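**Q** got a predicted structure here, sequence first:
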Amino acid sequence: MTQFHFVKSSYSASSGECVEVATNVVGTVAVRDSKDADGPVIRVAASAWAAFAASA
């Protein structure tokens, strides 16, 4: 299985309600809930993530 290295945004709330993102795998961005590190991971193409981030 791919080893993702997740990071939390410096803008995350102190209550811990945020997502973590991993960009260390070429061509893939992985996203997970920071409160459930062992829970599901959403994987998207890096280009899709870039489009999402640009529109957010």
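**A** Cool, the structure landed.
**Q** going forward, measure contacts between C-alpha atoms and count neighbours the same way
**A** OK.
**Q** state the next helix or strand along the chain beyond the host helix or strand of residue 30.
**A** Using DSSP states H and E, residue 30 sits within strand 28-33. Downstream of strand 28-33, the first helix or strand assigned by DSSP H and E is strand 42-45.
**Q** here's the one I want to compare it with:
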Amino acid sequence: TSDPLMKKLKEKKKHAKGRCATCRWLDICAGNFRVRSEAVTGDAWAPDPACYLTDEEIA
């Protein structure tokens, strides 16, 4: 696709930030819902604010 946002969404694990970027479960959830991150933080690539995992669980 030529749309930059669509390209990033297809490879969203590469663009994950914060705790998502180093989470051992990233291959399973792929950073979860980008629209929720965008709505809450203003950054589509910020960690999903609804992630229920503790820091110990993602390490």
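**A** Nice, I can see it. Note that the structure is a prediction, hence the values are computed from the model and not measured.
**Q** can you pull the TM-score for these?
**A** The TM-score (TM-score structural alignment, normalised by the length of the first structure) is 0.26; 26 aligned residues with a CA RMSD of 3.5 Å.
**Q** returning to what we had before: who does the strand holding residue 30 of the first structure touch, helix- and strand-wise?
**A** If contacts are counted by 3 or more CA pairs under 8 Å, 6 or more residues apart in numbering; DSSP states H and E, strand 28-33 of the first structure sits against strand 19-22, strand 42-45, helix 46-55.
**Q** that strand versus helix 46-55: what angle between them?
**A** Strand 28-33 of the first structure and helix 46-55 are oriented at 60 degrees to each other (axes from the mean of the first three to the mean of the last three CA atoms, to 10 degrees).
**Q** now the helices and strands packed on strand 28-33 of the first structure in CSV, with distance to residue 33 of the first structure and mean neighbour count?
**A** As requested, those are arranged in CSV below (distance: least, CA to CA, whole Å; neighbours: other CA atoms under 10 Å):
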stretch, distance to residue 33 of the first structure, mean neighbour count
strand 19-22, 5, 18
strand 42-45, 10, 12
helix 46-55, 16, 11
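**Q** follow-up on the earlier one: in the strand holding residue 30 of the first structure, what's buried?
**A** 28-33 (16 or more other CA atoms under 10 Å).
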